[in-house]
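Colleague: A predicted structure for the sequence below; I have some questions about it.
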Amino acid sequence: MNVTIFFTRNCNMNCKYCYEGSKYSRDISNSVLKQVILFITKHMKKIKDNKLSIVTHGGEPLMAYDKIKAFVKQTKEVLPNVEFSMTTNCTILDDDILNFIIKEYDNISVSIDGTREAHDLNRILRNKKGSYDIVIPNALKILRYRPDTIARMTVNSDNVKYLFQGVKELVEMGFSHIMPTPDEFDTNWDEKSLEELHKQGKLISDYVAIYSGNRELDIGFIDNATCKMKNSCCDGGITTITIDTDGKVYPCIIANGLEKFCLGDVFKGIDGNKMKQVHLQDQQSILECLGCKRYDYCTTTRCKIINKIKTGNFNEASPITCNLENISVALALYENEKSKDIDFK
């Protein structure tokens, strides 16, 4: 069972591409957190699942550090096999926080967009200054103790031209696990920027192929496409759950805060009728995508909620998502010397 918990909506940064930026600011209460543990325990028994992974999310999650610290301790006492994950902007880090996350977290991701130019273009502080000079020293402190730390790069149409150089610099800093993540909600992707993404991806593939360092590199966006498993039915609200700061329960993080997708709350549980309504579209085919070789693997054919949010129609694929999927596959094939031309829409 995978649970994402929003501990806070607050953030000390003002990233230009942040999808949480326009939403309300609020921290989760102690009463909600107490109920979260009870809700998770009960739901796991209901679905007969004994594996639990929890993402402590935000905002910037470490702005609610004291609550996270207490919650992790309490949860591990009740559910000792739980795994914890977190992505942090790496601007809030002292010795206490550092020692806590390297000891208690199974997976740590830090948000770094690569080069100084790419990072400071979008990842700015509330005072409108770039955060690179704060983030890098803190990220390297974490990396020193946790070599498995993931550098998560958000790639959009503005900073895509820095992608390869950013990956190269992160490798030189010591990162082995790098996750360039194209921003699917960036409406400014066009033929030119998509072609640039493809070009930058090929440069990364060439670099990884000749890399002679003493460690294996894992570059997510490029490596994952051909290993992607065939789509299963949406498990939102079943084995995947997102809990907002007010205790409301949603099928996934993309739907969080959208009342029409709310399934219930941690106090009263999940409403079966609401669950059925959310999953009504699961078995509907996307007619325009029938015949595509990626139909059974693509995000747009599995996640109808993201289609609704991006296009206004559960069964209409986003052209941006489609193109990004094609590029991901083409780059994976390029690694195997099977590069094919891409037909951009």
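Modeller: The structure has been received and is ready for your questions.

Colleague: switch to C-alpha atoms for all contacts and neighbour counts from now on
Modeller: Fine.

Colleague: the helices in the chain, which residues?
Modeller: With DSSP state H as the criterion, the chain has helices at 30-47, 65-78, 95-104, 116-122, 132-145, 163-173, 191-210, 220-223, 272-278, 299-302, 304-311, 319-335.

Colleague: quickly compare these and say which is most buried.
Modeller: Neighbour counts (mean count of other Cα atoms under 10 Å) averaged over each of the helices of the chain peak at helix 299-302, with a mean of 22.

Colleague: gap between that helix and the chain center?
Modeller: Mean-position distance between helix 299-302 and its chain equals 16 Å (Cα atoms, centre = their mean, to the nearest Å).

Colleague: second structure for comparison follows:
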Amino acid sequence: MLFNVWVTTACNLCCDYCYEGIHMQGVNMDIHTAEQTLDYICSKINESKEEYSVVNYHGGEPLLNYKVIFYMTEQLKERLPNRKILFGLTTNGFLLDQEKSEYLINNFQYNLSISIDGTKEIHDMNRKTVQGKGTYEKVIENIQTILKKRKDTRARVTYTPETLGYLFKSIVNLVNLGFHNIVPVPNYSDMNWTDNHGKILEEEILKLYYRYGKQTDIYISLLTPDFHVAKGRCNAGIGEINIDCYGRIYPCTCMVSEEKYQLGSVQKPKEQDVIELLKESEKSETECKGCGLEHWCIGARCKLVNKMITGDFGLAPSFLCAETHALYRVYSRIGGK
């Protein structure tokens, strides 16, 4: 079971493409709510028969509420000494210091991710301070300890219509910095995607394949499209639970703060409601039906993503479709090699 715990909605940066909204009010989870959240998580884990559970801290920038992250992590280890719990976190790296780095290195085995977009030029194009200054040099300085000690550190890359053509160059730079685990994700909500961007993505992926396709020590998610197994049902609210700063429960990250999709709170959960929500999602037909790739398409399976971005369960973001087709074309060329 995966618990995404939103310890803050605040952020110290002002990224141009932030899907949460750069003017979002900053709220931190307090210790009282953290205690109630701990009680809820412990109860759910004790009920579970799964081999392990995951607690993933979310934001905003999670390290702005590092005291709650530290407290909850230590409490869970103390309260559930006989259960396997893996911890995860994605940070922009700007607030990392030696103490925080060492703690994350030693305790966050599920996911230790740095949001970084590639070269200095590409990264600083969108990832800026509130004053409008680029953050690349500060982030690179701060993550050296982590890169040296954790080869599985993930680079979480956001690309846009403007930066897509530099994706190969950006990922080469990240590999040279020491990242061996790189996950590029498009900003689906950008309104400037066109049909031609699918072709550009295909070209960038092929360049990456010819450079890194045979290197088993480097993982680039774009080189491992999973077209072997059809995607199953959405697991939102069942295998994945999201808890916001106030202790309110939501089925997935897409729906956090959407009151209509709230499943109660850690104090008073309403978990049975998730069944009706998933039914509402699943009964919506999508344009994916009949295209041949609907069994692998996120837009056909994860309709809550569609709802968040387009406002319609049945309408997938345009570039999600283009991305799926580009990945399939690449897979058709290199998948069996």
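Modeller: Nice, thanks for sending it over. Not measured: the values here are computed from a predicted model.

Colleague: residue 240 of structure 1: which of the helices of structure 1 is closest?
Modeller: Ranking these by proximity to residue 240 of structure 1 (Cα to Cα) places helix 30-47 first, at 11.0 Å.

Colleague: tell me who's in contact with residue 150 of structure 2.
Modeller: Residues counted as contacts of residue 150 of structure 2 (Cα atoms under 8 Å, 6 or more residues apart in numbering) are residue 105.

Colleague: that one -> structure 1?
Modeller: Aligned counterpart of residue 150 of structure 2 in structure 1: residue 146 (TM-score structural alignment).

Colleague: what's the match for residue 136 of structure 2 in structure 1?
Modeller: Aligned partner of residue 136 of structure 2 by TM-score structural alignment: residue 132.

Colleague: tell me the spacing between its match and residue 37 of structure 1.
Modeller: Residue 132 of structure 1 is 36 Å from residue 37 of structure 1, where distance means Cα to Cα, to the nearest Å.

Colleague: shouldn't residue 284 of structure 2 be in contact with residue 307?
Modeller: No: between residue 284 of structure 2 and residue 307 there is no contact under Cα atoms under 8 Å: 10.7 Å.

Colleague: which parts of the stretch 151-300 of structure 2 are strands?
Modeller: Secondary structure of the stretch 151-300 of structure 2, counting by DSSP state E, counting those that start in this stretch: strands at 154-159, 181-186, 219-220, 240-243, 249-250.

Colleague: pick the most buried one from those strands.
Modeller: Burial of those is given as mean neighbour count (mean count of other Cα under 10 Å); strand 249-250 ranks first at a mean of 30.

Colleague: post-alignment, that one versus structure 1, mean distance?
Modeller: For strand 249-250 of structure 2, the mean deviation from structure 1 after alignment is 0.4 Å (mean Cα distance after the TM-score superposition for structure 1).

Colleague: what packs against that strand?
Modeller: Applying 3 or more Cα pairs under 8 Å, 6 or more residues apart in numbering; DSSP states H and E, one finds that strand 249-250 of structure 2 contacts strand 240-243.

Colleague: returning to what we had before: let's have the strands of the stretch 151-300 of structure 2 in CSV, adding distance to residue 48 of structure 2.
Modeller: Formatted as CSV, the strands of the stretch 151-300 of structure 2 follow (distance: least, Cα to Cα, whole Å):
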stretch, distance to residue 48 of structure 2
strand 154-159, 28
strand 181-186, 30
strand 219-220, 31
strand 240-243, 13
strand 249-250, 18
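
Colleague: residue 265 of structure 2 is nearest to which of the ones you listed?
Modeller: Proximity to residue 265 of structure 2, assessed across the strands of the stretch 151-300 of structure 2 by Cα to Cα, is greatest for strand 249-250 (5.0 Å).

Colleague: how far is the closest one from where the chain is centred?
Modeller: On Cα atoms, centre = their mean, the centre of strand 249-250 of structure 2 falls 17 Å from that of its chain.

Colleague: ditto for stretch 240-255 of structure 1
Modeller: Offset of stretch 240-255 of structure 1 from its chain centre (Cα atoms, centre = their mean): 14 Å.

Colleague: can you find the partner of residue 180 of structure 1 in structure 2?
Modeller: In structure 2, the residue matched to residue 180 of structure 1 (TM-score structural alignment) is residue 184.

Colleague: go ahead and confirm that match touches residue 158.
Modeller: Yes: Residue 184 of structure 2 is within contact range of residue 158, at 5.8 Å (criterion: Cα under 8 Å).

Colleague: ok, back up a step: JSON lines for the helices of structure 1, including distance to residue 242 of structure 1?
Modeller: Below are these laid out as JSON lines (distance: least, Cα to Cα, whole Å):
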{"stretch": "helix 30-47", "distance to residue 242 of structure 1": "11"}
{"stretch": "helix 65-78", "distance to residue 242 of structure 1": "16"}
{"stretch": "helix 95-104", "distance to residue 242 of structure 1": "21"}
{"stretch": "helix 116-122", "distance to residue 242 of structure 1": "26"}
{"stretch": "helix 132-145", "distance to residue 242 of structure 1": "27"}
{"stretch": "helix 163-173", "distance to residue 242 of structure 1": "31"}
{"stretch": "helix 191-210", "distance to residue 242 of structure 1": "31"}
{"stretch": "helix 220-223", "distance to residue 242 of structure 1": "24"}
{"stretch": "helix 272-278", "distance to residue 242 of structure 1": "14"}
{"stretch": "helix 299-302", "distance to residue 242 of structure 1": "18"}
{"stretch": "helix 304-311", "distance to residue 242 of structure 1": "14"}
{"stretch": "helix 319-335", "distance to residue 242 of structure 1": "22"}
